[in-house]
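Visitor: Please work out how this folds:
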Amino acid sequence: MLQVNYIRENKEKVLERLAVRNFKQPELIDQIIATDDQRRQTQASLDKISAEANAAAKQIGELMRSGRKEEAEAIKANTAGHKEQVRELGERMSQFETSLHQLIVQVPNLPHDLVSKGSTAEENDVVLVHGQPAVLDNAALPHWELAAKYDIIDFELGNKITGAGFPVYKGKGARLQRALINFFLDRAVEHGYNEVQVPHLVNEASGFGTGQLPDKEGQMYHAAVDNLFLIPTAEVPVTNLYRDVILKEESLPVRHTAYTPCFRREAGSYGAHVRGLNRLHQFDKVELVQINHPEKSYETLEEMNTYVQSLLQDLGLHYRVLRLCGGDMGFTSAMTYDMEVWSGAQQRWLEVSSVSNFETYQSNRLKLRFKGKEGKTQLAHTLNGSALALPRIVAAILENYQTPEGIKVPEALVRYTGFDLIS
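Guide: So this is what the prediction gives:
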């Protein structure tokens, strides 16, 4: 969430950067400033009346103690309306604060200066391409056919139990999943991330803190009886560990990793491009979350970008890195890198990770601050990234490592799977 003072003091820059996102409601900025003007004026009136009321109360007390009752009663009569004025102004303040909040939560984060203007994924900037596509013969199969051939993932059984988008992993398919989760977690811990296990349901305050609410409630599964939401990513509960927390500067950076299942309704997602593991309602993911000093957050973003790439290199996958254009970024992000792996049998790129810097957008909602050595308190920067999301990684491994004998297991995973071939 943007800060009101920043919007007031940097109106033209705010509008300029929102245009990079193709933001369709620039009039909100003027409405925010106008509402804040009314709030400030009301606050000034409230402070003035409250000060007068306090001064009068003090004077009345002194007069009564000195036996000057008539003078005290006269002042009391003259200030009789103060209490009602304070009540009315307090109600107006509450209304303006509510209106201001409702307006400002509709404004997305401002893109970093390096983020280019654009509307669609086709306008994203390709930062680098690593490796070469796997050489497959003309008989190469897509992962959903390989899953059926080797009986390792059952989409129909998941459909029977729950519905489309909830596959059942079987035998070596389940062990491959577990191997990837352990590999990703172990690598994260080796690189200094502290592993945590967190709830898979969150309350409204947590959803608001990281920006899923009120923007994405239609994409989350809602347990209405208890008003809880199934997490779309571990980013939500992990980042909310620090809601309403003031950290010490010397404790930065805070680095966490967590494995969780993720739940997304993916409303409106249909067609061949979502077949098999390409898009699911439930999937597994290992997440990275960092909290850092504003002066170091973009250095941290590049470090996280490089780290995620190292995982893809260890798995021997052909991938590319994109810096998302303004129109393709998430609502809360200031800059995002996407990592995509090449699907050999489908002949298309599959997104497997997003690494983002939210600057102070989340921390302002979370009231997540740190205190510097000089005692000054300021908002921290938050970052997160997938390291990695499993479904499309599994799809890429199945497709790119298929041979006439079976599916080879990437060397980095063999010590986790206990086998080197799915046949």
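Visitor: going forward, measure contacts between C-alpha atoms and count neighbours the same way
Guide: Will do.
Visitor: The residue sitting furthest away from the middle of the chain: what secondary structure?
Guide: Most distant from the centre of the chain: G67, at 64.9 Å, with distances by C-alpha atoms, centre = their mean. Taking DSSP: H, G, I helix; E, B strand; the rest coil as the rule, one finds G67 in the coil state.
Visitor: can you tell me how far it sits from I60?
Guide: Distance check for G67 against I60: by C-alpha to C-alpha, to the nearest Å, it reads 11 Å.
Visitor: Likewise for V236?
Guide: Per C-alpha to C-alpha, V236 is found 54 Å from I60.
Visitor: can you check V414 too?
Guide: Taken as C-alpha to C-alpha, the span from V414 to I60 is 84 Å.
Visitor: and if you look at R175?
Guide: From R175 to I60 the distance is 80 Å (C-alpha to C-alpha).
Visitor: Now do the helices for the stretch 301-423 of the chain: every range, in order, please.
Guide: For the stretch 301-423 of the chain, helices defined by DSSP state H, counting those that start in this stretch occupy the ranges 361-366, 390-400, 411-417.
Visitor: counting contacts, what elements does the second one pack onto?
Guide: Packed against helix 390-400, as judged by 3 or more C-alpha pairs under 8 Å, 6 or more residues apart in numbering; DSSP states H and E, are the following elements: helix 143-149, helix 172-190, strand 282-292, strand 335-343, strand 348-359.
Visitor: this one next, for a side-by-side:
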Amino acid sequence: MHDIRAIREAPEAFDAALARRGESGVTAELLHLDEKRRESILAAETAQAEQNRAAKEVGAAKARGDEAEFERLRDLVARKKSEISTLQEQARTLDAALADKLARIPNLPADDVPDGADETDNIEVNRWGERRDFGFAPKEHFEIKGAAAGMDFETAARTSGARFVNLGRGVARIHRALAQFMLDTHISENGLTEVNCPVLVRPEAMFGTDKLPKFGGDSYETTNGWWLVPTSEVPLTYSVADQILRADDLPIRLTAHTVCFRSEAGSAGKDTKGMLRQHQFEKVEMVSITRPEDSEAEHRRMLRCAENLLERLEVPYRTVLLCTGDMGFGARRTYDVEAWLPGQDTYREISSVSTTGAFQARRMNARFRPAAGDKPQFVHTLNGSGLAVGRTLIAVLENGQQEDGSVRLPAVLAPYLGGRTMLSIDGNLI
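Guide: All right, here's what the predicted structure looks like:
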């Protein structure tokens, strides 16, 4: 969310920054609403002062026995009371309209974010790992014999519809092992604190983490008005809402493994085969709450946390800096880590690591006090996938596939699989 005072002070700069994201002519309407709102507030305050003066004079007129003046003043007090009520309601309406407009404006991009229209304008900043020479035509994950034996799309479709899957046999255990490996690494090596958090949240939490009001169609609302989380970024980040933290408490670094839900609105016809794009999936999330001066370094640190997981899983990847046209609504800067999927002969996103600056903090009123007696400031919030479990499973299966349909598994997973290192063609671990 944006500060109307900052927009008021530098409207041209605000418009120029938003133009990089394809938004134009925003400040004129905002400033018009803001001016009308402030006029209503001032008029209400003026009327209140006039009412107060008249109310004091009513008693004096009565004491003097000036009946005509007494009646005039009493009528004036009544008229001012009605006028104040009308002006205050007008101010509330304008304030709500302004807040709604501000809530629908995306974050301003950082200066180093490249301008661009879509993913073709993203900039590659890192690449790791040698793409394996298979000696045969590699298959997509759902075509590999051993993997296909543990993926039941038909039963899931009968139960829940398209874009769901039942995992079984060794595939289910690998999926669970991946999530455990990610969590253990974040907790033991990356300094994150594990949280077992709800996957049902109130609309205030969705708003505070910029998922509402503009993108409600991308998520699932329950019949009682709660929302299924699109990612545990929502409950983790919102955990500091309406708080004034101590500077010594920062940074706060959290991680959670949860089921996530997305409607995949607008993705009709995309990735319809396999489990790349699902309505229900699992993810291990990273969230950091920092002081403003520390958020840039924290962004780089979180990116390395995500990249290191893929390196240890022996999955080649590349990292791209997203352009202004491809960034998410709340992001100030985003790096996507894309795993190499030989079955598709391309890199696919497996983690997005974003800094939002104070954008989310202002929406949920999350602040910290730099020192005793100092005025509270907004914290900075960052989030990133560490990693998307299902997509990591796909990457592990495709990169480890053998010509006979079995899969060689990363050595780092062996402790989580009872020492087993292969997925056989019948879907069992050996």
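Visitor: between the helices and strands packed on helix 390-400 of the first structure, which one is nearest to D226 of the first structure?
Guide: strand 282-292 (20.7 Å; C-alpha to C-alpha).
Visitor: mean offset of that closest one relative to the second structure (after superposition)
Guide: If you overlay the two and look at strand 282-292 of the first structure, the average distance to its match in the second structure is 0.7 Å (mean C-alpha distance after the TM-score superposition for the first structure).
Visitor: quick revisit: neighbour count for R175 and I60 of the first structure, which is higher?
Guide: I60 (20 against 17; other C-alpha atoms under 10 Å).
Visitor: Near the closest residue to the more buried one other than its chain neighbours, how many other residues are there?
Guide: For I60 of the first structure, ignoring the flanking residues on the chain, the nearest one in space by C-alpha to C-alpha, 6 or more residues apart in numbering is A72 at 4.8 Å. Residues lying near A72 of the first structure (other C-alpha under 10 Å) number 20.
Visitor: Provide a list of residues in contact with A72 of the first structure.
Guide: Q59, I60, G61, L63, M64 (C-alpha atoms under 8 Å, 6 or more residues apart in numbering).
Visitor: tell me which element the first one falls in.
Guide: Remark: Q59 of the first structure resides in helix 27-65, with elements defined by DSSP states H and E.
Visitor: Could you measure from A57 of the first structure over to I75 of the first structure?
Guide: 9 Å.
Visitor: now do T403 of the first structure
Guide: 95 Å.
Visitor: With L136 of the first structure instead?
Guide: Using C-alpha to C-alpha, L136 of the first structure is found at 93 Å from I75 of the first structure.
Visitor: what's the answer for E287 of the first structure, then?
Guide: From E287 of the first structure to I75 of the first structure the distance is 65 Å (C-alpha to C-alpha).
Visitor: which one of those two has more residues nearby?
Guide: When E287 of the first structure and I75 are compared for neighbours, E287 comes out ahead with 26 against 16, by other C-alpha under 10 Å.
Visitor: Can you state the residues of the second structure onto which stretch 87-106 of the first structure aligns?
Guide: With TM-score structural alignment applied, stretch 87-106 of the first structure matches the range 85-104 in the second structure.
Visitor: Just the buried positions in the matching stretch, please.
Guide: Buried residues in stretch 85-104 of the second structure, counted by 16 or more other C-alpha atoms under 10 Å: 87-88, 90-91, 94-95, 97-99, 101-104.
Visitor: Report the distance from it to the chain centre.
Guide: Centroid displacement of stretch 85-104 of the second structure relative to its chain, using C-alpha atoms, centre = their mean, to the nearest Å, is 26 Å.
Visitor: List the contacts of stretch 396-411 of the first structure.
Guide: 134-136, 140-143, 146, 315-317, 341-345, 419-423.
Visitor: picking up where we left off before, neighbour-wise, give me the winner out of the contacts of A72 of the first structure.
Guide: For the contacts of A72 of the first structure, the largest number of neighbours (other C-alpha under 10 Å) sits with I60, at 20 neighbours.
Visitor: what residues are up against it?
Guide: A72, E73, I75, K76.
Visitor: now swap in M304 of the first structure and tell me
Guide: M304 of the first structure makes contacts with V355, G385, as judged by C-alpha under 8 Å, 6+ apart.
Visitor: now swap in G191 of the second structure and tell me
Guide: So G191 of the second structure contacts R253 (C-alpha under 8 Å, 6+ apart).
Visitor: still on that earlier bit, please point out which parts of the helix holding Q59 of the first structure sit buried.
Guide: So helix 27-65 of the first structure, judged by 16+ other C-alpha under 10 Å, has buried residues 29, 32-33, 35-36, 38-39, 42-43, 45-46, 49-50, 53, 56-57, 59-60, 63.
Visitor: C323 of the second structure - how many residues pack around it?
Guide: 25.
Visitor: hang on, isn't it packed against E124?
Guide: No: C323 of the second structure lies out of contact with E124 (C-alpha atoms under 8 Å); the separation is 10.7 Å.
Visitor: Next, the angle helix 26-64 makes with the one helix or strand L102 of the second structure maps to.
Guide: Taking DSSP H and E as the definition, one finds L102 of the second structure inside helix 67-103. Here helix 67-103 of the second structure runs at an angle of 160 degrees relative to helix 26-64 (axes from the mean of the first three to the mean of the last three C-alpha atoms, to 10 degrees).
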